[in-house]
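>>> What follows is a predicted protein model with its sequence.
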Amino acid sequence: MGVIGDPGDAAQFAQFVSKNTQLYKMKNGYPLDTAAVVHFTRKSLAGSLREGKPTMVNMLLAGYNEKTGGELYTIDFLASCVKVPYAVHGFGGHVCLGILDKYYSPRLSESEGYEALKSCIQEIHQRLFVNLRNFQVKSISKSGVKVLPVINPATFIAGK
């Protein structure tokens, strides 16, 4: 789960979703699948919006399901939700969409996806005034969550 938005809302809401999914597993003996977590998250965001106390967060929620494979959902602060093959958030996301359009395919390998992410981050560093030194990358598959090597500006220099 990736959450951006107001720092207080983002931290509180991410913890709320995480703890409630853990509670569900403890009470029922089995975990929620990705679509169920997305539904719970969307319902919670919509409820806060109706109460007049909107939670100002945008989210990327991903998971793996044995029946459907990998799933990625994007949820915005208005509780609209869509299943997508890839997604980006933030100002740098506008720069990355074209790169992801170019490189995405349903059969993309982990290493090809990692290289596409490196291209995105390199483009963000070239076009935008940012001082983010390290980008942590994680891969989600049926084997679980795998931490990939950190991407930083030194990676771009070494690759040239």
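Thanks, I have the structure now.

>>> From now on I want contacts and neighbour counts done on CA atoms only, so please keep to that.
Noted.

>>> Kindly provide the distance from the residue nearest to the spatial centre of the chain to residue 126.
In the chain, the residue lying closest to the centroid (CA atoms, centre = their mean) is residue 60, at 3.4 Å. Remark: distance between residue 60 and residue 126 (CA to CA, to the nearest Å) = 25 Å.

>>> got it, and residue 30?
The spacing between residue 30 and residue 126, counted by CA to CA, is 46 Å.

>>> Also residue 145?
Taking CA to CA as the measure, residue 145 and residue 126 are separated by 30 Å.

>>> let's bring in a second one:
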Amino acid sequence: MNHFPEQWGRPRDDLYSFIEPSVKPKQLEDAVQHTQSPIVTGTSVLGLKFKGGVMLAADNLASYGSLARFKDVERILQAGDETVVAAGGDISDFQYISELLSNLLITESYATDGQKLSTKNIYEYLCRVMYNRRTKINPLWNSLLVAGLEKGEPFLAYVDLLGTSFKAPTLATGFGAHIAMPLLRKYIDGRENEILEQEARKILNSCMQALYYRDARSLNKFTVASITSEGVKIEKNQLVQTEWKFADMIKGYAYSFLFEDVV
């Protein structure tokens, strides 16, 4: 089936120009169009639970297509006293989500009833927002990780542009779901109540290093957020230690790898 209306023929001359058949119908001139694909995007976000808290990490790169355009973009946002939200995907949509959360927290503070939005409340709010936009066929092109403490217990959950949501001891978005998740599951799953914060940080650093080596849309500068009973601690401009000198010693690696079965 041809899905282009301007190629369906010319049933009425008052809708199509008689001189130029390719002109679109007048009804389509003012049509509202939604984002078909993200433009400036961020890549992976990693999250894990440890004994007494949760930790998130996201690099500071925003790519314009395949161009590493912006290298100082924060994709981790503190929302409330003990909640952090991090996003992969479209940067402008995340800015919109940040504004929604800011307005929500301001409105809640006006209530003066002594109640505060918990991490679970913010997570459920974001689930409704993402699903609502999806049903309007105008999704927010993001994958979000929500981390914090819920009644003193570590809380880590995921929601994406389709409204898909779930919780897990380890989570990742973007390319990290393929590269970092096996490492996180190996070292964390089943041990989230035993691993201390220092060990969790080392594991996250190793995962960010693996992503920098393997993901062309990543950067070796990143932000780490740690949420414990002591509060939210966000460390910016953290660096991954990398080594690329070994590439000079590899001769014909790509050729031999691709054709080793043939040879």
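The structure has been received and is ready for your questions. Everything numeric in this text was worked out from a predicted model, so none of it was measured.

>>> circling back: translate the residue nearest to the centre of the first structure into the numbering of the second structure.
Structural alignment (TM-score structural alignment) places residue 60 of the first structure against residue 145 in the second structure.

>>> Assign that match to helix, strand or coil.
Assigned with DSSP: H, G, I helix; E, B strand; the rest coil, residue 145 of the second structure falls in the strand class.

>>> Contact partners for it?
By CA atoms under 8 Å, 6 or more residues apart in numbering, the contact list for residue 145 of the second structure reads 45, 47, 85, 86, 87, 156, 157, 158, 159, 171, 172.

>>> Let's have these in CSV, adding distance to residue 237 of the second structure.
What follows is these, written out as CSV (distance: CA to CA, whole Å):
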residue, distance to residue 237 of the second structure
45, 15
47, 18
85, 18
86, 16
87, 17
156, 23
157, 25
158, 24
159, 26
171, 22
172, 20
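
>>> between the residues you listed, which has the most around it?
residue 87 (32 neighbours; other CA atoms under 10 Å).

>>> Quickly note the distance from the alignment partner in the first structure of that one to residue 59 of the first structure.
Mapped onto the first structure by TM-score structural alignment, residue 87 of the second structure lines up with residue 3. Distance of residue 3 of the first structure to residue 59 of the first structure, computed by CA to CA: 5 Å.

>>> Where do the strands of the first structure begin and end?
Under the criterion DSSP state E, strands of the first structure are mapped to 2-5, 57-65, 69-75, 81-83, 135-141, 144-151.

>>> Residue range in the second structure corresponding to the fifth one, please.
Correspondence between strand 135-141 of the first structure and the second structure is established over residues 222-228, with TM-score structural alignment as the criterion.

>>> what does that stretch contact?
Identification of contacts with stretch 222-228 of the second structure by CA under 8 Å, 6+ apart yields 52-60, 74, 76, 82-84, 147-149, 154, 232-239.

>>> got it, and stretch 153-160 of the first structure?
Here stretch 153-160 of the first structure makes contact (CA under 8 Å, 6+ apart) with 118, 122, 133, 134.

>>> my guess is residue 54 of the first structure contacts residue 13, does it?
No: the pair residue 54 of the first structure / residue 13 is not scored as a contact, 11.1 Å apart, by CA atoms under 8 Å.

>>> When those two are compared, which one has more neighbours?
More neighbours surround residue 13 than the other of residue 54 of the first structure and residue 13, with 19 against 16 (other CA under 10 Å).

>>> helices or strands next to the longest helix belonging to the first structure in the packing?
Counting by DSSP state H, the longest helix found in the first structure is helix 7-28. Helices and strands touching helix 7-28 of the first structure, by 3 or more CA pairs under 8 Å, 6 or more residues apart in numbering; DSSP states H and E, are strand 2-5, helix 34-50.

>>> can you give me the offset of that helix from its chain's centre?
Computed by CA atoms, centre = their mean, to the nearest Å, the separation of helix 7-28 of the first structure from the middle of its chain amounts to 16 Å.

>>> Then stretch 120-130 of the first structure?
Centroid separation between stretch 120-130 of the first structure and its chain, computed with CA atoms, centre = their mean, is 19 Å.

>>> again, but for stretch 45-60 of the first structure
Using CA atoms, centre = their mean, the mean C-alpha position of stretch 45-60 of the first structure is found 18 Å from that of the whole chain.

>>> for stretch 184-200 of the second structure, same thing?
Computed by CA atoms, centre = their mean, the chain-centroid distance of stretch 184-200 of the second structure equals 22 Å.

>>> Between the two ends of it, what distance do you get?
End-to-end distance of stretch 184-200 of the second structure (CA to CA): 10 Å.

>>> try stretch 239-253 of the second structure
Counting by CA to CA, the length from the leading to the trailing residue of stretch 239-253 of the second structure is 29 Å.

>>> likewise stretch 79-91 of the first structure?
Start-to-end, stretch 79-91 of the first structure (CA to CA) is 20 Å.

>>> what range in the second structure matches that stretch?
Stretch 79-91 of the first structure corresponds to residues 163-175 of the second structure when matched by TM-score structural alignment.
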